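Colleague: structural data only, the sequence is not supplied:
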């Protein structure tokens, strides 16, 4: 990071907080990743207002690289039981196990007063989503973008719902967004930031139920590009997750 970047008040504030978190939890802790993610959202919000700022754009690029590197090297444990399968490639389509869905998720979904909302254009993005909030999303097998219309805090989606925090009675999981076909080209969490005049999207492929591979990044990228009518690839950041680590034989 250049001396000029370090002097930026937002960058300096996050650097100080991140240093304290690293001392307490470790340099590679999830707390540090959370703060990097928060800084990225803040810098993109600044970039929406200062679109010609090379300084802010450079910091955004640094943060994207750093966060992706941490995801790549962080490792993801393999599930105890596989409940999804790839049903097609190019593009990749993943199907969640129907018996598992019916056993664990059908009844809770039917008891809810919400359903996923299809997002097809910029007007729907601005009407349905709160800027800066995190949302669960699924891109279905037809390339349509579905959002669960409840805003979450980034803190909650990264660390889980701690005791005392206000939550829905039932945790929503990605298959609930596409209950009829249970198929996805991409699934994870996304945040829209910026202003009505200039929007940025930060998405990831974090879904323990669909477990989309890195190749699925194109699915969410293309769906968001259509919804925002975006012509600048830099408007959309997609973080991928590493392949699950299989347990050692005999463990």
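Modeller: Here it is on my side, so go on. No experiment lies behind these values; they were computed from the predicted model shown. Numbering: from 1, shown residues only.
Colleague: could you use CA atoms for every contact and neighbour count after this?
Modeller: Will do.
Colleague: a strand runs through residue 137, doesn't it?
Modeller: Yes. Residue 137: assigned to a strand according to DSSP: H, G, I helix; E, B strand; the rest coil.
Colleague: show me what contacts it?
Modeller: Residues touching residue 137, when contacts are defined by Cα atoms under 8 Å, 6 or more residues apart in numbering, comprise 145, 146, 147, 148, 174, 177, 187, 188, 189, 190.
Colleague: how near is the last one to residue 134?
Modeller: Look at residue 190 and residue 134: by Cα to Cα, to the nearest Å, they are 6 Å apart.
Colleague: the more surrounded of those two?
Modeller: Neighbours per residue (other Cα atoms under 10 Å) separate residue 190 from residue 134, with residue 190 holding more: 25 against 22.
Colleague: which element, helix or strand, includes that one?
Modeller: In this structure, residue 190 is located in strand 186-195 according to DSSP states H and E.
Colleague: contacts for that strand, please.
Modeller: Contacts to strand 186-195, defined as Cα under 8 Å, 6+ apart, come from residues 41, 44-49, 93, 129-140, 174, 199-207, 210-212, 216-217, 219-220.
Colleague: all helices of the stretch 101-250 of the chain, in order?
Modeller: Ranges of helices in the stretch 101-250 of the chain, per DSSP state H, counting those that start in this stretch, are 106-111, 122-128, 154-159, 217-228.
Colleague: and here is the other one:
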């Protein structure tokens, strides 16, 4: 069990390391962001072993770290990007659909090769890792979470996920939903494992879909439906994307009905 002195030592060690990262890479650097995310995951693990005053200290620290990371995301200077090739329909939740022609030209053949590595969350059995690992996920238009089961180290994410390729093609979130290319949320998720998944730390970082902050609710709902996680055990970091990505064309009622009939 982690005692109060243990909790204080852990918090102090992370504070010193965060200061070092900020000094070495910059206070708004991706390196500092991912260090804080790793701390957030570690605190989730530590809370499983803590009690009493130590648990309360760790809870407070987790809340503070979550607030700091979210502030860094909210104030990040995002590069000027072309509008994503998507359209949005619905309102609660918003459903984001990737362009079929572009998907077919760029991703379809590689997506077929990785089909067996994509599972629904309720089927997912991630291995316990010595360090936190992240996975690509989407919440599809039915509200179910799909996960690509190949893990990423935090350092890989700092350098960019495009290092992961299938058949020479960089893996992208649309490849997880090849049937309809529709999602409510997409990003990266890190499981906290102790005899099963006890909590998760996720984000909404998807340049292909650019889900709005409101999509965080869909992530929590999908985790609850799949494995019974309490929403309080799902930390979801949002990105400062527009409420609807690049104001794409909105489907009319006939298109919406047609899309639903194919589900």
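Modeller: That came in fine, so what should we check first? Nothing here was measured: the structure is a model prediction, and the numbers come from that model.
Colleague: show the buried residues in the contacts of strand 186-195 of the first structure.
Modeller: Neighbour-count burial (16 or more other Cα atoms under 10 Å) is assigned, among the contacts of strand 186-195 of the first structure, to 41, 44-48, 93, 129-132, 134-140, 174, 199-207, 210-212, 216-217, 219-220.
Colleague: before we move on, back to that, still touching in the second structure? Go through the contacts of residue 137 of the first structure.
Modeller: Mapped onto the second structure and checked by both residues aligned by TM-score structural alignment, their matches' Cα atoms under 8 Å, the contacts of residue 137 of the first structure keep the contacts 145, 146, 147, 148, 174, 177, 187, 188, 189, 190.
Colleague: wait, the fifth one sits on residue 212?
Modeller: Put plainly, it is residue 174 of the first structure. No. Counting by Cα atoms under 8 Å, residue 174 of the first structure sits too far from residue 212 to count as a contact (11.4 Å).
Colleague: about what we covered before: okay, the angle between the strand holding residue 190 of the first structure and helix 217-228?
Modeller: Angular relation of strand 186-195 of the first structure and helix 217-228 on a 0 to 180 degree scale: 40 degrees, by axes from the mean of the first three to the mean of the last three Cα atoms, to 10 degrees.
Colleague: strand 186-195 of the first structure: average distance to aligned residues in the second structure?
Modeller: Between strand 186-195 of the first structure and the corresponding residues of the second structure, superposition yields a mean separation of 0.9 Å, by mean Cα distance after the TM-score superposition for the first structure.
Colleague: identify each buried residue in that strand, please.
Modeller: By neighbour count, and taking 16+ other Cα under 10 Å as the criterion, the buried residues in strand 186-195 of the first structure are 186, 187, 188, 189, 190, 191, 192, 193, 194.
Colleague: just send the kept ones among the contacts of residue 137 of the first structure back as a markdown table, with distance to residue 15 of the first structure too.
Modeller: Written out in a markdown table, the entries for those read as follows (distance: Cα to Cα, whole Å):
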| residue | distance to residue 15 of the first structure |
| --- | --- |
| 145 | 35 |
| 146 | 35 |
| 147 | 32 |
| 148 | 33 |
| 174 | 34 |
| 177 | 37 |
| 187 | 31 |
| 188 | 27 |
| 189 | 25 |
| 190 | 24 |
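Colleague: which pair in these has the greatest spatial separation?
Modeller: When those are compared pair by pair using Cα to Cα, the farthest-apart members prove to be 177 and 190, with a separation of 14.2 Å.
Colleague: ok, back up a step: which one of the buried residues of strand 186-195 of the first structure is nearest to residue 167 of the first structure?
Modeller: Taking Cα to Cα as the measure, residue 167 of the first structure lies nearest residue 189 of these, at 16.7 Å.
Colleague: just give me the closest of the contacts of residue 137 of the first structure to residue 160 of the first structure.
Modeller: Closest to residue 160 of the first structure out of those is residue 189 (13.2 Å), distances taken as Cα to Cα.
Colleague: so what's the closest residue in space to that closest one that isn't next to it in sequence up against?
Modeller: The spatial neighbour of residue 189 of the first structure that comes closest, neighbours along the chain excluded (Cα to Cα, 6 or more residues apart in numbering), is residue 136 at 4.6 Å. Contacts for residue 136 of the first structure were tallied using Cα under 8 Å, 6+ apart; they are 147, 148, 174, 187, 188, 189, 190.
Colleague: thinking again about what came up before, wait, which of the helices of the stretch 101-250 of the first structure is closest to residue 237 of the first structure?
Modeller: Comparison of the helices of the stretch 101-250 of the first structure against residue 237 of the first structure by Cα to Cα identifies helix 217-228 as nearest, at 8.0 Å.
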